[in-house]
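> Quick one: sequence plus predicted model below, questions after.
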Amino acid sequence: MKNGLLKFITCGSVDDGKSTLIGHMLYDAKLIFADQERALELDSKVGSREGKIDYSLLLDGLMAEREQGITIDVAYRYFTTERRSFIVADTPGHEEYTRNMAVGASFAELAVILVDAAQGILVQTRRHARICSLMGIRHFCFAVNKMDLVHYQEYAYKKIEKEIRKLAIDLDLMSVTVIPVSATEGDNVTKKSIPMSWYHGKTLLEYLEEVNIDIGTEEEGFVMPVQRVCRPNHMFRGYQGQVAAGCISEGDSLTVLPSGESAEVQSILLTDREVKTVKKGDPVTIQLNKEIDVSRGCVFVRGTQIKVSNMFSASLLWMDDSELVQGKNFLIKIGTKLLPATVMKVKYKVDIHTGEHLRASKLYKNEIAVCDIVTAEEIVYDTFTKHKDIGCFVLIDRVTNMTSACGVIRHSLRRSENIVWQKLDITREIRAVKMGQRPVTLWFTGLSGAGKSALANEIEKALSISGRYTMLLDGDNVRMGLNSNLGFEEQDRIENIRRIAEVAKLMNDAGLIVLTSFISPFKNDRERARAIVGEENFIEIYVSTPLEECEKRDVKGLYKKARNGEIPNFTGISSPYEEPERAEIRIDTTEVSLEEAVKYVLGEIENYINKNNKRCDL
């Protein structure tokens, strides 16, 4: 009887022999074509093994990989033996490419972690084991490689095996097997090793063919995140997605989250065929017996309790080159839902060597930590141990669209369940009608001395004279009260802008036109403020006066102090200012009077409001 498909990953430190191991397995098991075998033999003649076959070339296909002798990107291989089918992800060992390794781990059910017999467990070995555990891999095979370099000594193997068993206890690994191998010579890869006759266990291929990965993996109930609403005509409305857990049959009752509405399954399509029942992994279209509010990001559930809230604690791997600071805003993707989220707090990071929990307020590339995260609205999720598909997530940089982190949900935060938004009878719309105005936030940004505060002050006076109800939030004034506890480090600046945006939103809800005058130098922070206030209510006004002109004005003498090193982290001198790329209004105050600037900006505000997001330059 043939076992089911096994998806596994090979990982470990640099030059531990991951690609060589899988290449030798494919070669010995006759799982490559004749032309591939001939090409391998020819390529090996100019390789690094003095004409002997270099099995790693079967996996390392990039020119840079072959030149450097390392794996850079994830290489996927599909192969079948008489007893099982496999998909293997051969991942890079270099710390620089940990992101790529994590991608491979996210799809795998089992990890083959290589350990160099001559060097033992290294930092990257520990990091990869922790990442695999973080990604929910429960079955681990540690291949102690290069046994030929330690003369196949049982003592050398036993010493490393002891280290591995200790690591398995530290990481609470569920299923661990240790096999001594030589990837280059083929010992215990597909055939029993003669020089290691003291080893009586299975070869690596035998282990992979026989291991049972289904033990303890059953998830409770039925879960299906909705990927798409299908409406080919007015007679049919179907909800498409992949079944993440359980099974469902025609006539069963389903609940849709987050709304909590219920309906019965009227029909099920598996691709283009109508069926009565579907199970985990099936791509399906479900039609319900009545119309309810369902859209992309909603989740169908049955027979299980799933969380609906906006705060949770999570373990994450930080993969970005820039550091993570508390208060930073991202897009988060959980299941099929994408929405803004903020890392509220870094609770601790994990020491790769010892597993110790270390206090931290920042994270650097490839560090693992536990953080508290809040989303912009309620989202459907569960803990990773209960439901994998809606218990993992990625954080996406809002400016670059790069994946900055991946993580798994540990538990919901109790405060999210105890705090409920209070709906009020007097709404924002009622207040706006009563005041006879459209409440918006006018976000003035630019260098110190650019003229933001003077311009915002005069515009507020003009709006007030015309009968508008306004409130001006100035950077210095706010820092003397609401934000007096914040400094000028990056995380303090992020929190400064977040608080201002939240206050501006509340004042908009009160019906007021809010003017803010802040340097707000970073694109991410301004985009976050835009998300908090709301795209339709946010008008960014970039006062683009050049640095040279701002220094000439230097009313407060700040530039002079910054040049002398008396003020650290001063925007434009020792800290960067990132120019807005999509400001609705831009104005350089160098060549215009204050009266002309006010007249121009007021005119552009009216144009923007009346002419559907028209962006303007002076």
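Good, I have the coordinates. Remember, predicted model here, so these are calculated numbers, not experimental data.

> okay, CA-based contacts and neighbour counts for the rest of this
Fine.

> Now for L331, how many residues are close by?
21 (other Cα atoms under 10 Å).

> Show me what the helix or strand hosting it is packed up against.
For L331, the host element (DSSP states H and E) is strand 329-334. Judged by 3 or more Cα pairs under 8 Å, 6 or more residues apart in numbering; DSSP states H and E, the packing partners of strand 329-334 are strand 337-350, strand 392-396, helix 523-533.

> how much does the longest one deviate in direction from strand 329-334?
Between the direction of strand 337-350 and that of strand 329-334, the angle (axes from the mean of the first three to the mean of the last three Cα atoms, to 10 degrees) works out to 110 degrees.

> what element comes up after strand 337-350 heading to the C-terminus?
strand 357-358.

> one more structure, for comparison:
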Amino acid sequence: MSTDSVLRFITAGSVDDGKSTLIGRLLFDSQSLLADQVAALYHGKHKRTADGVPDFAQLTDGLAAEREQGITIDVAYRYFATPARKFIIADTPGHEQYTRNMVTGASTADAAIILIDATRLDYSEHTPALLPQTRRHSAILKLLGTAHIIVAVNKLDLLDYSEEKFNAIKRAYSKLASALDLHHISYVPISALNGDNIVTASAHMLWYQGQPLLRLLENLPVANRNSQLLSAPALFPVQRVARLDGSSADDFRGYQGRLEQGSLCVGDSIRIEPAGQNSTITAIYTPAGQVEQAQAGSVLTIVLADDIDISRGDSIVAADSTLQPTRNISASVCWFDSKPLNATRRYWLKHTTQTVYTRIRQVDYLLDVQSLNHRQDSDSLQLNDIGRIQLSVQKPIVATTYQANPATGAFILIDEATNHTVAAGMITSLV
């Protein structure tokens, strides 16, 4: 683990919790803005704050509709750096309607900041109830395996910087985290608008002995994903077959794509799936030239000793690899479409470089966001529902679980009639 690597993180939570304002304040206080960007904070066309008060949300609300409506619709990416680390931030929407965009932003994140608007909760109970979208986003982060979560309790300036209310929210989220089996959680009380505990410690919350938000982000450990995948069995989904001149005597045929895990060497015996044919690697090319060996994450052109019928969507694996093609998948999914899941129709399943027809054999359960119980009385999923399903694909695919490798364990479902992306899925087991 290393803290000098790039940290990818998202902001998540319910609508109006202050996600865009928080990112704007981070960029502003870390002196990562240009002069014209600073000027826009005070004099922007759609400024929503009082005179003399900067509107930090304008830095991430890039669409005209976002600035006009005062909401985040799309995922906005921003880049900044401190002497300790570089960051890539994804500001994701809080509206339930745009949950699919939150999933997109979270899919590549190393960490997530869950914002909670402290003014919107009911403190009449010892443990206040969290808003549904806070619970839904937390459940999605669990499915995606997000390594670190920072719970930022926002707008405490409107509650006289109350330690009691901060502790009540901490109790509420700790209960949620326990139910979802979330780990590595930090809690920080903030005011995004005023800058309390964002970059420097707040003089208004001396009772908080922890680190301010930016310091927490700088010190989060990030695992080297490539090193974790290097020891896994080689898996090379073919994206394109490259031909130079099929009519010449020295006909070149190369198979292009990205090595998703493991390593490959010239001379290695390999197997092509799902056909099960064998061959040997005679050459490996990268954008920098010819190499003898390649490791996970490399973009390659592979040449084989035999002319074999290989096309986009096939996979090259080591000859002795335990990876086998399968047609049956168990997966957790988040449903994106306004039309409910229909088990009687076919969907396209897009996985790595291939797209195949699939049928949903059954819905194992639906996650009730409020109670976090698994409801087994449903045979469908509605918009923004999270559940576990069983699928059968028309053509065998070579895949892994999402936990083993997110790149080869994730997929999307596409409606064959409308071409709409209807769900994102994470493979939990292969049958």
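On my side now, so go ahead. Remember, it's a predicted structure, so these values are computed and weren't measured experimentally.

> related to what we said a few turns ago, turn the helices and strands packed on strand 329-334 of structure 1 into TSV, including distance to R126 of structure 1 and mean neighbour count.
As requested, those are exported to TSV (distance: least, Cα to Cα, whole Å; neighbours: other Cα atoms under 10 Å):
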stretch	distance to R126 of structure 1	mean neighbour count
strand 337-350	11	20
strand 392-396	21	24
helix 523-533	33	21
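
> Nearest to R563 of structure 1, out of those?
helix 523-533 (24.3 Å; Cα to Cα).

> What range does that closest one cover in structure 2?
Per TM-score structural alignment, helix 523-533 of structure 1 has no counterpart in structure 2.

> Which strands and helices lie in contact with the next helix or strand after that helix?
Once helix 523-533 of structure 1 ends, the next helix or strand along the chain (criterion: DSSP H and E) is strand 538-543. Helices and strands touching strand 538-543 of structure 1, by 3+ Cα pairs under 8 Å, 6+ apart, are strand 441-445, strand 585-587.

> Could you tell me where the following helix or strand past the shortest one falls in structure 2?
Translated: strand 585-587 of structure 1. Heading C-terminal from strand 585-587 of structure 1, the first helix or strand you meet, by DSSP H and E, is helix 594-610. Alignment of helix 594-610 of structure 1 against structure 2: no match, by TM-score structural alignment.

> and what of stretch 504-511 of structure 1?
Aligned using TM-score structural alignment, stretch 504-511 of structure 1 spans no residues in structure 2.

> Any idea how far that stretch is from the middle of the chain?
31 Å (Cα atoms, centre = their mean, to the nearest Å).

> Could you do stretch 97-105 of structure 2 as well?
9 Å.

> what does that stretch contact?
10, 12, 73-75, 90-94, 137, 140, 334, 336, 384 (Cα atoms under 8 Å, 6 or more residues apart in numbering).

> returning to that earlier point: against structure 2, where does the strand holding L331 of structure 1 fall?
Under TM-score structural alignment, the match for strand 329-334 of structure 1 is residues 346-351.

> chain center to that stretch: distance?
Put simply, stretch 346-351 of structure 2 sits 20 Å off its chain's centre (Cα atoms, centre = their mean).

> so how far does it sit from its counterpart in structure 1?
Overlaying structure 1 shows stretch 346-351 of structure 2 at a mean distance of 0.7 Å from the equivalent residues (mean Cα distance after the TM-score superposition for structure 1).

> How many neighbouring residues does V278 of structure 1 have?
Neighbours of V278 of structure 1 (other Cα under 10 Å): 19.

> Give me the spatial nearest neighbour of D245 of structure 2, chain neighbours excluded.
Leaving aside its chain neighbours, D245 of structure 2 sits nearest to D251 (5.7 Å; criterion: Cα to Cα, 6 or more residues apart in numbering).

> Include distance to F384 of structure 1 when you put the helices and strands packed on strand 329-334 of structure 1 into CSV, please.
As requested, those are arranged in CSV below (distance: least, Cα to Cα, whole Å):
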stretch, distance to F384 of structure 1
strand 337-350, 16
strand 392-396, 6
helix 523-533, 28
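
> Out of the ones you listed, the one nearest A29 of structure 1 is which?
Closest among these, using Cα to Cα: strand 392-396, at 36.1 Å.

> helix or strand right after the closest one?
Following strand 392-396 of structure 1 toward the C-terminus (DSSP H and E): strand 403-412.

> got the contact list for E164 of structure 2?
Counting by Cα under 8 Å, 6+ apart, E164 of structure 2 has no contacts.

> and the aligned partner of it in structure 1, how far is that from M147 of structure 1?
Alignment note (TM-score structural alignment): E164 of structure 2 maps to Y155 of structure 1. Y155 of structure 1 is 11 Å from M147 of structure 1, where distance means Cα to Cα, to the nearest Å.

> cool, V408 of structure 1 as well?
The gap separating V408 of structure 1 from M147 of structure 1 is 36 Å, by Cα to Cα.

> for the stretch 201-350 of structure 2, what spans make up the strands?
Counting by DSSP state E, counting those that start in this stretch, residue ranges of the strands within the stretch 201-350 of structure 2 are 235-243, 253-258, 263-265, 269-273, 277-286, 289-291, 293-295, 299-304, 315-318, 326-335, 346-351.

> quick one: which of these is nearest L220 of structure 2?
Ranking these by their distance to L220 of structure 2 (criterion: Cα to Cα) puts strand 293-295 first, at 26.3 Å.

> by contact count, what packs against the closest one?
Against strand 293-295 of structure 2 (3+ Cα pairs under 8 Å, 6+ apart) you get strand 263-265.

> need the contact list for the most centrally placed residue in structure 2.
Centroid-nearest residue in structure 2: S107, 1.0 Å away (criterion: Cα atoms, centre = their mean). By Cα under 8 Å, 6+ apart, S107 of structure 2 lies in contact with L144.

> Look up how far G145 of structure 2 lies from it.
S107 of structure 2 sits 9 Å away from G145 of structure 2, taking Cα to Cα as the criterion.

> Next: A35 of structure 2.
For A35 of structure 2, the distance to G145 of structure 2 - Cα to Cα - is 38 Å.

> Repeat that for W348 of structure 2.
25 Å.

> Report the inter-axis angle for the strand holding L331 of structure 1 versus strand 403-412.
Using the same axes, to 10 degrees: strand 329-334 of structure 1 against strand 403-412 is 70 degrees.

> got the end-to-end distance for stretch 3-16 of structure 2?
31 Å.
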